[in-house]
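Q: no letters, just coordinates:
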């Protein structure tokens, strides 16, 4: 039985796109970067913690495998989490404006038979954004609950001048890497 340790509707939709049957686990994992922790290590740790917590939640389910994922926007070594409010979202977007940033996505699949892991790094270049464009975008509410304060699959697609890497990874679950993991576990 396959489980997704995420409340993200985007991650669920992406797994459905692969034709998978799974159940969603509702769990809360504290996403706090440790002092001095490199961004890739942080993203991998959080994804692993989600999968591990999910596996504990379904203990007793025969052949349970749990997918945990994390995605973060990184600019100049700084990890941009989800904006707490409109001011934080606008501040993030101003910093991303006219610049190239990285989007790090990690996926873990854990179960009683072991665990497997994959990472994906994408680069996204935003066009220069004016303050009125930023304010209008923030007013839509779309930046909230999104790493870096934007949704590439939404209105922010108009900001993206260039993408190198995985579109689905920027959304929150790199499908190529996830499919490879699930082929290893026999789920795909």
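A: Here it is on my side, so go on. Predicted model, so just to flag it, every value in this text is computed and none were measured.

Q: contacts and neighbour counts: CA atoms only from here.
A: Fine.

Q: I'd like to know which elements the strand or helix carrying residue 161 is packed against.
A: For residue 161, the host element (DSSP states H and E) is strand 160-164. If contacts are counted by 3 or more Cα pairs under 8 Å, 6 or more residues apart in numbering; DSSP states H and E, strand 160-164 sits against strand 114-126.

Q: mind giving me the packing neighbours of the strand it packs on?
A: Using 3+ Cα pairs under 8 Å, 6+ apart, strand 114-126 sits against strand 100-111, strand 160-164, helix 167-171, helix 175-185.

Q: for comparison:
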């Protein structure tokens, strides 16, 4: 089947979410510098990174297919948490999230006939976690490449006391916002 767009991401979760809503796509991951700028707000950061990913992919491909990119950040006390560097770093992150609420910012950038962006901000509350749980979770391998050191769709789902916002946004691609952007490019999820 003919692809409808290019996903500028190697994330299997983003690809699966697009398949979930029936969007046929190619994958063309791009490597950009994702270092936050000094003083950059979490909102500005995810918008910039998603936009830079879609622009880089569009420039590399040079074809007519629209390009979809996204960026997701876990934010606690206004600080972007990033991905854990090692087990100790993951333990610090998860200990910080334990028993409290944090935000997950997920930006989407679509380049086709124009450039459109959208952002989802969700609030996630963790239950209190024990040191043993945090260690066992790291040992599972799941948190190694995940923003904030956890994957809501995996084992960490048992840590989530509540969520306000977009479950798919916390996974990495807010489907409500994505479908709205796709419609602007003439790609309808439900015809």
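A: Everything's here; your move. Note that the coordinates shown come from a computational prediction; the quantities given were computed from them, not determined experimentally.

Q: give me the TM-score for this pair.
A: The TM-score (TM-score structural alignment, normalised by the length of structure 1) is 0.97; 185 aligned residues with a Cα RMSD of 0.7 Å.

Q: pick the most deeply packed of the helices and strands packed on strand 114-126 of structure 1.
A: Among these, strand 100-111 has the highest mean neighbour count (mean count of other Cα atoms under 10 Å), at a mean of 25.

Q: how about the most centrally placed residue in structure 2, what does it touch?
A: Structure 2 has residue 172 as the residue nearest its centroid, 2.5 Å off, counting by Cα atoms, centre = their mean. Each residue near residue 172 of structure 2 by Cα atoms under 8 Å, 6 or more residues apart in numbering is listed here: 13, 14, 70, 71, 72, 106.

Q: CSV for the residues you listed, including distance to residue 47 of structure 2?
A: Formatted as CSV, those follow (distance: Cα to Cα, whole Å):
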residue, distance to residue 47 of structure 2
13, 19
14, 17
70, 8
71, 8
72, 9
106, 8
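
Q: mind checking the longest helix of structure 1?
A: helix 39-57 (DSSP state H).

Q: average offset between it and structure 2?
A: Once fitted to structure 2, helix 39-57 of structure 1 is off its aligned match by 0.5 Å on average (mean Cα distance after the TM-score superposition for structure 1).

Q: who does that helix touch, helix- and strand-wise?
A: Judged by 3+ Cα pairs under 8 Å, 6+ apart, helix 39-57 of structure 1 is in contact with strand 2-4, strand 65-75, strand 100-111.

Q: what span of structure 2 lines up against it?
A: On structure 2, the counterpart of helix 39-57 of structure 1 by TM-score structural alignment is residues 42-60.

Q: what does that stretch rub up against?
A: 8, 28-32, 34, 36-37, 66-73, 75, 78-80, 105-111, 117, 119.

Q: quick revisit: the helices and strands packed on helix 39-57 of structure 1 into JSON lines, with extra columns for distance to residue 162 of structure 1?
A: As requested, the helices and strands packed on helix 39-57 of structure 1 are arranged in JSON lines below (distance: least, Cα to Cα, whole Å):
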{"stretch": "strand 2-4", "distance to residue 162 of structure 1": "30"}
{"stretch": "strand 65-75", "distance to residue 162 of structure 1": "15"}
{"stretch": "strand 100-111", "distance to residue 162 of structure 1": "9"}
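
Q: let me know the outermost residue of structure 2.
A: residue 132 (27.2 Å).

Q: structure 1: which residue goes with that one?
A: Counting by TM-score structural alignment, the partner of residue 132 of structure 2 is residue 132.

Q: its match: what secondary structure?
A: For residue 132 of structure 1, the assignment made with DSSP: H, G, I helix; E, B strand; the rest coil gives helix.

Q: from residue 30 of structure 1, how far out is it?
A: Using Cα to Cα, to the nearest Å, residue 132 of structure 1 is found at 34 Å from residue 30 of structure 1.

Q: same question, residue 153 of structure 1
A: 26 Å.

Q: same deal with residue 104 of structure 1?
A: Taking Cα to Cα, one finds residue 104 of structure 1 at 18 Å from residue 30 of structure 1.

Q: also residue 57 of structure 1?
A: 16 Å.

Q: please apply the same query to residue 4 of structure 1.
A: 17 Å.

Q: who has more neighbours, these two?
A: Using other Cα atoms under 10 Å as the criterion, residue 4 of structure 1 and residue 30 rank with residue 4 on top: 24 against 9.
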